[in-house]
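Participant: Here is my input; please provide its structure:
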Amino acid sequence: MAGERWKDDIAYAMTPFKLIAWPIGVWPLQDYNFYSLLRSVLGTCGAGLMVLLPFIELCMGHTDAEENVDCIMFICCGTLGVLKMIWFRIYANSLTDNYNSALNDYLMIKNEEERAIMKKHAYIGRMISCPMLCFSYFSCIMYGLIPFFGDKRNAVLNVTNEDAILKYALPSGYTMEYINTPASMYKILCFIQVAAMILSTNANIGNDALFLNITLHICGQVKILRAHFIRFNITSPRVRDRFNALIQRHCYLTMLTRELADMISFVLLIELFIISILLCIMGFQFMLALKSNDTVMMTKSLMVQSAFLTQLTMYSFIGNYLKSEMEDIRFSIYQSNWYNFPPKLMKNLVFIFMQTESPVILQAGNFITINLSTYMSILKSSFSYLSVLRIMLET
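Facilitator: Sure thing, here's the model as predicted:
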């Protein structure tokens, strides 16, 4: 019975993320063989196509202002996808160590309270990741349909016109014309581009979901450790051994968190930079669309802004949560009967307090802390910039 429940807990916590990460070859518990490398190459190519086609279109210089913004947005999204695919393969050991540790944690559940804490954090991971991915998939499909339904002069009506520039899901009309793509393959190419966008979504948002899920699991383990410190029984035998076991557990969780923080640091730096720029660009595009009553452009701008704001919100929320859980270890010890500890054992508390003074946190480039304060600073700067642009438009 316990074994079946353990399997159900593992399936609940990890199956959705396996379905996302396995097709692109970054699932931490897979066999890293030739086939997983092939899937990773496929995911990287999907994200790379989102960079290559808009970049060529941008360099050809035939696009208008709206298409230029779309090209920049696709290039940024594809760049993030390629970067995360490469980074999550290079630092696969960090994710593998953490996910293997999570498997052991589910195997070693001691009571229903710990199980409830772990399941709660698994639930939060699902509730954060699933809407974010579903909205991104919906946006990809909408971008794929816009060439057909967004403009009455678009590709469907112009397929028989040899001089017409066909509209694709990705900005690539002039590129496809330059390489003499047959008009009969228009729908097939649109389908391929939508598939590339979905692969890029898995490479970008899917890798975020994979990382945020295991970070939440670490937060749950720290919460369980805090409960053990608070309820530490000084009257039971082998006090020193039991307390040292808690200290070792704290060191182990700190080591796992540091592996995650070191792995994601550079990615977060690039992601914060790109999101900050795109929020301003897409916000400006939305204001232009609002002024000209362009419903299609407004819809695209809102979808992109919502996706990037959701990414930024999730990282900020979980980074802030991880920081607070790591810092609260000292308060949990303070709530225990530490004043009754043996003198030799009490000396160990000093080292724990020193560790919690500088907890392991998520940082972008090892100098920008990812928390709610950073989130509010980015939003404040973006809205200030957009306010200036709005005044310029009205004058």
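Participant: alpha carbons only for contacts and neighbour counts from here, please
Facilitator: Will do.
Participant: for residue 46, what are its contacts?
Facilitator: 195, 196, 197, 198, 199, 200 (CA atoms under 8 Å, 6 or more residues apart in numbering).
Participant: check which helix or strand covers the second one.
Facilitator: Following DSSP states H and E, the helix or strand that holds residue 196 is helix 186-201.
Participant: returning to what we had before: ok, the contacts of residue 46 vs residue 80, which is closest?
Facilitator: Closest approach to residue 80 among the contacts of residue 46 (CA to CA): residue 200, at 8.8 Å.
Participant: For the closest one, which residues are in contact?
Facilitator: By CA under 8 Å, 6+ apart, residue 200 lies in contact with 43, 44, 46, 47, 50, 77, 78, 81, 82.
Participant: can you rerun that using 7 Å?
Facilitator: Applying CA atoms under 7 Å, 6 or more residues apart in numbering, one finds that residue 200 lies in contact with 43, 46, 47, 78, 81.
Participant: Leaving out chain neighbours, which residue sits closest to it?
Facilitator: What sits nearest to residue 200 in space, not counting adjacent residues and going by CA to CA, 6 or more residues apart in numbering, is residue 47, at 4.2 Å.
Participant: Tell me which helix or strand that neighbour sits in.
Facilitator: Assigned by DSSP H and E, residue 47 falls in helix 34-60.
Participant: Quick check: buried residues in that helix?
Facilitator: 36-37, 39-55, 57-58 (16 or more other CA atoms under 10 Å).
Participant: between that helix and helix 186-201, how many degrees?
Facilitator: 110 degrees (axes from the mean of the first three to the mean of the last three CA atoms, to 10 degrees).
Participant: Second chain to compare with the first, below:
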Amino acid sequence: MTRKSTISPVIMFMLPWFGVWPGRSIILINRLFWIVTLAFTGFCHYLYVSTHLSSENFFNLVDCLCSFLAQVKVLIKLVMFWINQQKLMEILAVIVNDWKDCANSDVSLRVMIRKAKLSDRITNTILILHVATIIAYSMGVVLEDADATDQTIELPYVNTLQLPFNVSTQRTYRLVLLTEIVHLIFLNTVAGFANAMLLTLILHVGGQMEILESRISQFIFKEIENKKESITGTIKIIQKHQKIIQFSENIEIIYTHIALCVFASNMAMICSIGFLIVIAIDTSNVMELVRCLLFLVITNLEAYIFCYAGEYLSNKSKAIGFAMYNCPWYNLKPKHSRILLFVILRSQKQLILTAGKMMELSLVSFASIMNASGSYLSVLLAMQ
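Facilitator: Predicted coordinates for the structure are as follows:
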């Protein structure tokens, strides 16, 4: 079957289950599921904090904060996709049309197939990594197999929380653990889905920019005898560039508030997880150390994905201006070549992704997050 989209079939299959697909009755049920389950786990986190608020439980309180922030990020990602569902549908429609346009050119088709294959690999890698992390993250509690009939101990759960009901039998305890692990796998899948979706959309934009650069480099005006055809060709290039700009702006609309949430929460989470790692090393708690390291890897990876996507988009947008300047525009008459100035001028304003319209996403931003997290970590260790 001929490929018709850059987006991985896995992501397309997952969209309705995350409440993002209009015209299906299951959407409302799925959205209700996510709202109820996330509200319940948030309430369990609140119960733990309210009943364990003391200096002796500082380690567990920080762990509770990390897991709570991770679930808040997932909720915000879902809500932003629900709010901007129409924009997402427009993006998917544009992707399908772009693939139809590529069918007329072997060069363009090869570029998009290469991007699609890369998208599939990235999506599968991210999702597998998120699921494997949760399984490994939960293994310590599963192997511990605490005795639920012993009322003198506090039962350990995968996340640091307190249930609003009493667990007094081993069967109930294991059922609760299994439910928690499955729910965490779903949550991490949502987080991985949002990150993979961003990279996929950015790769599609990059592919379209490479196609535009190819068209510009092959646009040799001296071989065009008809002036009308020359003007038509330049206008098509401008229209293609404008289409890419609109596509990038739609990505920005969907992800700008998600990126703001990721930046704010990840800064606190990296700092807090770093604190947990230092404490785990001091206490020689190997199992807790492994859990924290896995959590830290996933958190850093998410921040890096967002920043790399912004850097990639910015660099690709600059390349269009260079490609236009290097094409044989000098073979046109001045009144015709002036049309190309619009593309050169517009490409000087780089396409970017931002965090809440306040900060540009780039590798420099990623470095600033790590620096700020390290600074806050030193303060947190001093407060210990």
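Participant: care to give me the TM-score?
Facilitator: TM-score of the superposed chains, computed with TM-score structural alignment, normalised by the length of structure 2, equals 0.90; 376 aligned residues with a CA RMSD of 2.3 Å.
Participant: any idea what residue 316 of structure 1 aligns with in structure 2?
Facilitator: In structure 2, the residue matched to residue 316 of structure 1 (TM-score structural alignment) is residue 307.
Participant: show me the contacts for its match.
Facilitator: Per CA under 7 Å, 6+ apart, neighbours of residue 307 of structure 2: 361, 362, 363, 365, 366.
Participant: so what corresponds to the fourth one in structure 1?
Facilitator: Alignment note (TM-score structural alignment): residue 365 of structure 2 maps to residue 374 of structure 1.
Participant: Leaving out the residues flanking it, which one is nearest to its match?
Facilitator: Here the residue nearest residue 374 of structure 1, using CA to CA, 6+ apart, is residue 316, at 7.4 Å.
Participant: Repeat that for residue 366 of structure 1.
Facilitator: That would be residue 265: by CA to CA, 6+ apart, it lies 6.1 Å from residue 366 of structure 1.
Participant: Residue 390 of structure 1 too?
Facilitator: Nearest one to residue 390 of structure 1, counting by CA to CA, 6+ apart, is residue 287 at 7.3 Å.
Participant: Could you look up the SS state of the one you found?
Facilitator: helix (DSSP: H, G, I helix; E, B strand; the rest coil).
Participant: Helices along the stretch 101-250 of structure 1, start to end?
Facilitator: Assigned by DSSP state H, counting those that start in this stretch, the helices in the stretch 101-250 of structure 1 fall at 112-149, 155-158, 173-178, 186-201, 207-230, 239-292.
Participant: Where in structure 2 does the longest one fall?
Facilitator: Read it as helix 239-292 of structure 1. Going by TM-score structural alignment: helix 239-292 of structure 1 matches residues 230-283.
Participant: any idea how far the matching stretch is from the chain center?
Facilitator: 7 Å (CA atoms, centre = their mean, to the nearest Å).
Participant: how near is the residue nearest the centre of structure 1 to residue 342 of structure 1?
Facilitator: Central residue of structure 1 (CA atoms, centre = their mean): residue 208, 2.1 Å from the mean position. The gap separating residue 208 of structure 1 from residue 342 of structure 1 is 45 Å, by CA to CA, to the nearest Å.
Participant: same check, this time on residue 117 of structure 1
Facilitator: Using CA to CA, which is the criterion applied here, residue 117 of structure 1 is 31 Å from residue 342 of structure 1.
Participant: who has more neighbours, those two?
Facilitator: residue 117 (17 against 12; other CA atoms under 10 Å).
Participant: ok so, going back, mean deviation, the helix holding residue 196 of structure 1 versus structure 2?
Facilitator: Compared with structure 2 after fitting, helix 186-201 of structure 1 has a mean deviation of 1.4 Å; criterion: mean CA distance after the TM-score superposition for structure 1.
Participant: Which part of structure 2 matches that helix?
Facilitator: Taking TM-score structural alignment, helix 186-201 of structure 1 hits residues 173-188 over in structure 2.
Participant: Can I get the contacts of residue 46 of structure 1 in a markdown table including distance to residue 291 of structure 1?
Facilitator: Shown next, in a markdown table, are the contacts of residue 46 of structure 1 (distance: CA to CA, whole Å):
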| residue | distance to residue 291 of structure 1 |
| --- | --- |
| 195 | 33 |
| 196 | 32 |
| 197 | 29 |
| 198 | 31 |
| 199 | 34 |
| 200 | 32 |
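Participant: Show me the two of those that sit farthest apart.
Facilitator: Top of the distance list for the contacts of residue 46 of structure 1 (CA to CA): 195 and 200, 8.5 Å.
Participant: Now the common contact residues for those two.
Facilitator: By CA under 7 Å, 6+ apart, no residue touches both residue 195 of structure 1 and residue 200.
Participant: average offset between the helix or strand following the helix holding residue 47 of structure 1 and structure 2?
Facilitator: Counting by DSSP H and E, the next helix or strand C-terminal to helix 34-60 of structure 1 is helix 65-90. Its aligned residues in structure 2 lie a mean 1.0 Å from helix 65-90 of structure 1 after superposition (mean CA distance after the TM-score superposition for structure 1).
Participant: what angle sits between helix 65-90 of structure 1 and helix 186-201?
Facilitator: 50 degrees.
Participant: what's helix 65-90 of structure 1 aligned against in structure 2?
Facilitator: Mapped onto structure 2 using TM-score structural alignment, helix 65-90 of structure 1 spans residues 58-83.
Participant: quick one: buried residues of the matching stretch?
Facilitator: Result for stretch 58-83 of structure 2 [16+ other CA under 10 Å]: buried residues 60-75, 77-82.
Participant: What lines up with residue 43 of structure 1 in structure 2?
Facilitator: Under TM-score structural alignment, residue 43 of structure 1 pairs with residue 34 in structure 2.
Participant: still on that earlier bit, so how many other residues sit close to the residue nearest to residue 366 of structure 1?
Facilitator: Residue 265 of structure 1: 20 neighbours (other CA under 10 Å).
Participant: Can you give me the neighbour number for the closest residue to residue 63 of structure 2 other than its chain neighbours?
Facilitator: Leaving aside its sequence neighbours, residue 63 of structure 2 sits nearest to residue 160 (CA to CA, 6+ apart; 6.5 Å). For residue 160 of structure 2, the neighbour count with other CA under 10 Å is 19.
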